[in-house]
Structure formats: C-alpha cells, structure tokens
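Peer 1: coords please:
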Amino acid sequence: MSDTQWRIEVERPLCISSGMCVGIAPDHFELEADGSHALADVVDQDEAVIDAAESCPVEAIKVFSAAENELVAPVD
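Peer 2: Alright, predicted model coming up:
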C-alpha cells in the first residue's frame, strides 16, 4: 500500500446518522438506514476525509495511514 493513501473506518454502532460526513465528503461517504459507511476502505489522501472525521459529532469515523496504520484523524 502506498504511504499516500488512507484507510477509513466507520464504527457503525457509534454512528448517529448525522450526515455530516456525507455533506463534507460526498465522494467518500454514503448514508444508509443503519448509518454512514465509507464508499471505499482505502482512498487517496483528501483533506475532505479528515474534515469529515473531525466533524463527526460522535467520532465514529477514524482515518489511518494505509502504510503505517497510524491514526491520522480525528486528533485531540
């Protein structure tokens, strides 16, 4: 995997379906009846993905570097 890619995880049990992620990064997230999910598990770096993760009201979205598996967002 490339170090220029990120892995997106959505913790579906935490998701409250606020739709913030879809509004911020519609190319990367979709809202379904049981919550949001990422359209792809691994994506090229895109600041909108970080913005979506940091805007999630319950921090259900985690973004990791694909190569190193280090947390990229949200950060405290």
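
Peer 1: use CA for all of it now, contacts and neighbours both
Peer 2: OK.

Peer 1: in contact with the closest residue to S55 other than its chain neighbours, which residues?
Peer 2: Using C-alpha to C-alpha, 6 or more residues apart in numbering and skipping the chain neighbours, the partner closest in space to S55 is M20 (6.7 Å). By C-alpha atoms under 8 Å, 6 or more residues apart in numbering, the contact set of M20 is A52, S55, C56.

Peer 1: now the strands for the protein?
Peer 2: Per DSSP state E, the chain has strands spanning 5-10, 29-32, 35-38, 42-44, 61-65, 71-73. These are given in chain order.

Peer 1: among those, which comes closest to I16?
Peer 2: For the strands of the chain, the distance to I16 is smallest for strand 35-38, at 6.6 Å, taking C-alpha to C-alpha.

Peer 1: same for that closest one, what does it pack against?
Peer 2: In this structure, strand 35-38 packs against strand 5-10, strand 29-32, with contacts taken as 3 or more C-alpha pairs under 8 Å, 6 or more residues apart in numbering; DSSP states H and E.

Peer 1: one more, so I can put them side by side:
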Amino acid sequence: MSGRPDADRDTSAAAPESGAGTQTWRVRVDATACMGTGICAGVAPGRFRVRDGVSHPTDEFVPPTQQVVDAAESCPLEAISVTHRDTGARIAPEE
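Peer 2: Presented below is the predicted three-dimensional model:
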C-alpha cells in the first residue's frame, strides 16, 4: 500500500490521454437528478457548466481525464455518468 487513499483503485481506465485516440468517454448528466450544486464545475473546470440550475457537460465525448472521474464521483446525487464511448462500460461513479 502506498498510503494514498486511491492507491488500490484500478485507474487504468482513467489514464490521461497518453495513446490519444485509443479511448473516448461519454459524459452525461441526469437532469432530473442534478441539483445544480456546481461541484462538478469546480472539480473539472471547463468540462461542466451550470445553466438554469442544472449541470451540463461542455462536451458529450471526451478523452480520458482524472478530472472527469473526480467530478462524477463528487456529485452528491450521482447525476453524472461516465462510460466508455464504444463499449458502454461504466467508468464513474464507482458502483
């Protein structure tokens, strides 16, 4: 164990854009669940915007970034979902 809280977590899916083009993620916000707290926009600036009391991803398809994972996992209502574009495999939040 390395002492980091996330050291045992498999972050291979969350690897930064090295090998660009090998993976793309789909980011969605469930507007019926979103409270518009803006936590996601604070955690991942430039990736989310709050409009009319609801968060919206700035792009539906994004390269893998830890910021997007962190935003999905920090949402108090789990309104953000991050999946692999091609396979639909869930990346965040963790189940």
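
Peer 1: superposed, what's their TM-score?
Peer 2: The TM-score (TM-score structural alignment, normalised by the length of the first structure) is 0.93; 75 aligned residues with a C-alpha RMSD of 1.1 Å.

Peer 1: re earlier: the second structure: which residue goes with the residue nearest to S55 of the first structure?
Peer 2: Per TM-score structural alignment, the equivalent position to M20 of the first structure in the second structure is I39.

Peer 1: against A79 of the second structure, how distant is that match?
Peer 2: Using C-alpha to C-alpha, to the nearest Å, I39 of the second structure is found at 12 Å from A79 of the second structure.

Peer 1: repeat for A92 of the second structure
Peer 2: With C-alpha to C-alpha as the criterion, A92 of the second structure and A79 of the second structure are 11 Å apart.

Peer 1: quick check: neighbours shared by those two?
Peer 2: Both A92 of the second structure and A79 are in contact with A72, where contact means C-alpha under 8 Å, 6+ apart.

Peer 1: picking that back up, tell me the most buried of the helices and strands packed on strand 35-38 of the first structure?
Peer 2: Neighbour counts (mean count of other C-alpha atoms under 10 Å) averaged over each of these peak at strand 5-10, with a mean of 21.

Peer 1: give me the range in the first structure that stretch 56-68 of the second structure lines up against.
Peer 2: Taking TM-score structural alignment, stretch 56-68 of the second structure hits residues 37-49 over in the first structure.

Peer 1: which parts of that stretch are buried?
Peer 2: H37, A38, V42, V43, A48, V49 (16 or more other C-alpha atoms under 10 Å).

Peer 1: stretch 13-32 of the first structure now?
Peer 2: The neighbour-count check on stretch 13-32 of the first structure (16+ other C-alpha under 10 Å) flags 15, 17, 19-22, 24-26, 28-31 as buried.

Peer 1: nearest to W6 of the first structure, out of the residues you listed: which one, please.
Peer 2: Closest approach between these and W6 of the first structure, by C-alpha to C-alpha: H28, at 11.5 Å.
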